[in-house]
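S.K.: here are the coordinates; sequence isn't available:
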């Protein structure tokens, strides 16, 4: 509670500022693909706000041309510690649907929704109904060692749940189905279109899942070291073991004892690749890699696409296929 009270107060001020801000100001849209303004005579489309990249991708695939899907968290911004601005609050106030991952990923959601006056807003927690994992004992130990690290504590006041369900293609399918159901509930007249769009995208995710099962089922080793404990669901789904250097928050600094334990594990198991990620510094992974004469490689948690990735037309499936190749290479070394 001592961490939540000042955060809640600050966010309440943001909500208040949003409620009195002028509505005629030009807003910057974080949506990866620019969208033309609708004319007064154009048919009304659903206005959907999504929290961070995977939610935007899944919603866009299901909605198709029937909605304008917007992204709240800007490209290249790490979402764990992001907080909404008054302009972001205003977007939610005007939206028909808000889609977020849940499981504690978006720590700002409860406070924003409690202060919202948008009675027609459909709220979609995409991870609802999924079997969620708690952070491992090792990750909790890291958190205890770094008890003064505000980034970690603030981001995980949700009770130690792991929110990274979208990194398992099998669980991503369930999130897509949750979004499909919510959009049908909001606009039942478009039920057939939403269902067709969802089925088309789910077929691609099922093919991705099948490739993960095939490629990772026969690797030489089953353990991999990551800088950020984001890949627990992926590991569980495909029979692997994630060995995280730090905990669930990518900004968390690992303790000296945690670093020592990871180095010991890497040497004993002859690990040759240490994974780091986009959007945050690779310094910790680089340090351990130098210590054990290993290389580093990217394992992308898809918490947000960079502008370069967008320019190269990367998306959830292409990045997850790159992750599969990186994992297979490291696990067969």
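M.R.: Perfect, thanks for sending it. None of the values given here were measured: they were computed from a predicted structure.

S.K.: all contacts plus neighbour counts: C-alpha atoms, from now on.
M.R.: Fine.

S.K.: Which residue would you name as the spatial centre of this structure?
M.R.: For the chain, the residue nearest the mean C-alpha position is residue 303 (4.0 Å; C-alpha atoms, centre = their mean).

S.K.: Let me see the ranges of the helices in the chain.
M.R.: Taking DSSP state H, the helices of the chain run over residues 4-20, 53-63, 86-94, 109-114, 137-145, 150-155, 169-186, 191-216, 232-237, 256-268, 283-292, 307-311, 316-331.

S.K.: Go through the ones you listed and pick out the most buried.
M.R.: Ranked by mean neighbour count, these are led by helix 53-63 with a mean of 24 (mean count of other C-alpha atoms under 10 Å).

S.K.: Packing partners of that helix?
M.R.: If contacts are counted by 3 or more C-alpha pairs under 8 Å, 6 or more residues apart in numbering; DSSP states H and E, helix 53-63 sits against strand 67-71, strand 97-100, helix 169-186, helix 191-216.

S.K.: circling back to that earlier point, and of the helices of the chain, who's closest to residue 223?
M.R.: For those, proximity to residue 223 was assessed by C-alpha to C-alpha; helix 316-331 is nearest, at 7.3 Å.

S.K.: now that closest one against helix 53-63, angle please.
M.R.: Computed by axes from the mean of the first three to the mean of the last three C-alpha atoms, to 10 degrees, the angle separating helix 316-331 from helix 53-63 equals 130 degrees.

S.K.: Contacts for helix 316-331, please.
M.R.: Helix 316-331 is contacted by residues 54, 57, 167, 205, 208, 212, 215-216, 219-224, 272-273, 297-300, 302 when judged by C-alpha atoms under 8 Å, 6 or more residues apart in numbering.

S.K.: chain center to stretch 280-298: distance?
M.R.: Computed by C-alpha atoms, centre = their mean, to the nearest Å, the separation of stretch 280-298 from the middle of its chain amounts to 23 Å.

S.K.: And here is the other one:
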């Protein structure tokens, strides 16, 4: 069914562009991004200098979302696409979007980040590319590199604003480095370093600050009764106090486990546009202060 949907959108896009005598007219200051946190990053560096076309809307999943023909047309009008890197949405759609867009610069914001790799993992009807965990924006340390990459791309698009953007970058980096330092200090002293989460979206946070992320999903699927029992045992073994559930997923399994181990279910949204506020909230929940 997913293949059929992709084929339908591709045919619609072919129809849109084959009926046009030339490529869509570029909007000089329009750029496209994949996820909402990227809009926050852009605005921290460039303010409102760019119109940001976001492909995955609030509530959409980077694993399963399929762009509309209108969204594809907005990509075609953009002068650049800033991909977050390696999310299934980009793996599936990037070639089609770039081909339809014609003249467009593409920047990979995960460039230079030490990627978390493992065995190729299936999540529903897709696989994480080459076993790469795509959730690079889940860690302040990784986001420091993301925004440096973003700054380099934005300056290339608007070199006349380099000085202003550099001041904004330095201010943002100062905040990120402070959050990184405080997180490292807090988690180094933490008594409990394990947490449970439905979909493993905090892999880079766990890796960078010595935490143990235990996902409820089993190879991208709802856990079986046997696996649920295993998870309850793991939660008791690691004295889990927090069970995270992303707002895009059903809370039922997380609530069953939390009830058994007397833990708190906390809904989070790693795709929140206000990345800084969400990241601080997640860190506070992990250290037991929220």
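M.R.: That came through, no problem. Worth saying up front: this structure is predicted, and the values here are computed from it rather than measured.

S.K.: Can you tell me which of the helices of the first structure is nearest to residue 71 of the first structure?
M.R.: Nearest of the helices of the first structure (C-alpha to C-alpha): helix 53-63, 6.1 Å.

S.K.: The closest one vs the second structure, average distance?
M.R.: By mean C-alpha distance after the TM-score superposition for the first structure, the fitted helix 53-63 of the first structure averages 1.4 Å away from its aligned residues in the second structure.

S.K.: Quick one: the residues in the second structure that that helix pairs up with.
M.R.: Alignment of helix 53-63 of the first structure against the second structure: residues 36-46, by TM-score structural alignment.

S.K.: which residues touch the matching stretch?
M.R.: 33, 52, 54, 56-58, 84, 137, 147, 150-151, 154, 165-166, 168-169, 172, 271-275.

S.K.: 7 Å instead?
M.R.: Stretch 36-46 of the second structure is contacted from outside by 52, 54, 147, 151, 165, 168-169, 172, 271-275, using C-alpha atoms under 7 Å, 6 or more residues apart in numbering.

S.K.: one step back: out of the helices of the first structure, the one nearest residue 125 of the first structure is which?
M.R.: Counting by C-alpha to C-alpha, residue 125 of the first structure lies closest to helix 169-186 out of the helices of the first structure; the figure is 8.0 Å.

S.K.: so who does the equivalent of residue 213 of the second structure over in the first structure touch?
M.R.: In the first structure, residue 213 of the second structure lines up with residue 242, judged by TM-score structural alignment. By C-alpha under 7 Å, 6+ apart, the contact list for residue 242 of the first structure reads 223, 224, 225, 226, 231, 232, 235.

S.K.: And for the first one, nearest residue in space, chain neighbours not counted?
M.R.: Leaving aside its chain neighbours, residue 223 of the first structure sits nearest to residue 241 (4.5 Å; criterion: C-alpha to C-alpha, 6 or more residues apart in numbering).

S.K.: For residue 58 of the first structure, see how far away that neighbour is.
M.R.: As judged by C-alpha to C-alpha, to the nearest Å, residue 241 of the first structure and residue 58 of the first structure stand 27 Å apart.

S.K.: same question, residue 211 of the first structure
M.R.: Taking C-alpha to C-alpha as the measure, residue 211 of the first structure falls 20 Å from residue 58 of the first structure.

S.K.: Is the residue nearest to residue 223 of the first structure in contact with residue 226, as I believe?
M.R.: No. In this structure residue 241 of the first structure lies outside contact range of residue 226 using C-alpha atoms under 7 Å: 10.5 Å.

S.K.: So for these two, which sits in the more crowded spot?
M.R.: A side-by-side neighbour count of residue 241 of the first structure and residue 226, using other C-alpha atoms under 10 Å, places residue 226 first with 25 against 17.

S.K.: and that one, what pairs with it in the second structure?
M.R.: Residue 226 of the first structure maps onto residue 197 in the second structure, by TM-score structural alignment.

S.K.: Test my guess that its match contacts residue 216.
M.R.: Yes. In terms of C-alpha under 7 Å, residue 197 of the second structure counts as a neighbour of residue 216; the distance is 6.0 Å.

S.K.: residue contacts, residue 80 of the first structure?
M.R.: 105, 106, 155, 249 are the contacts of residue 80 of the first structure under C-alpha under 7 Å, 6+ apart.

S.K.: Right, I'll call it a day here.
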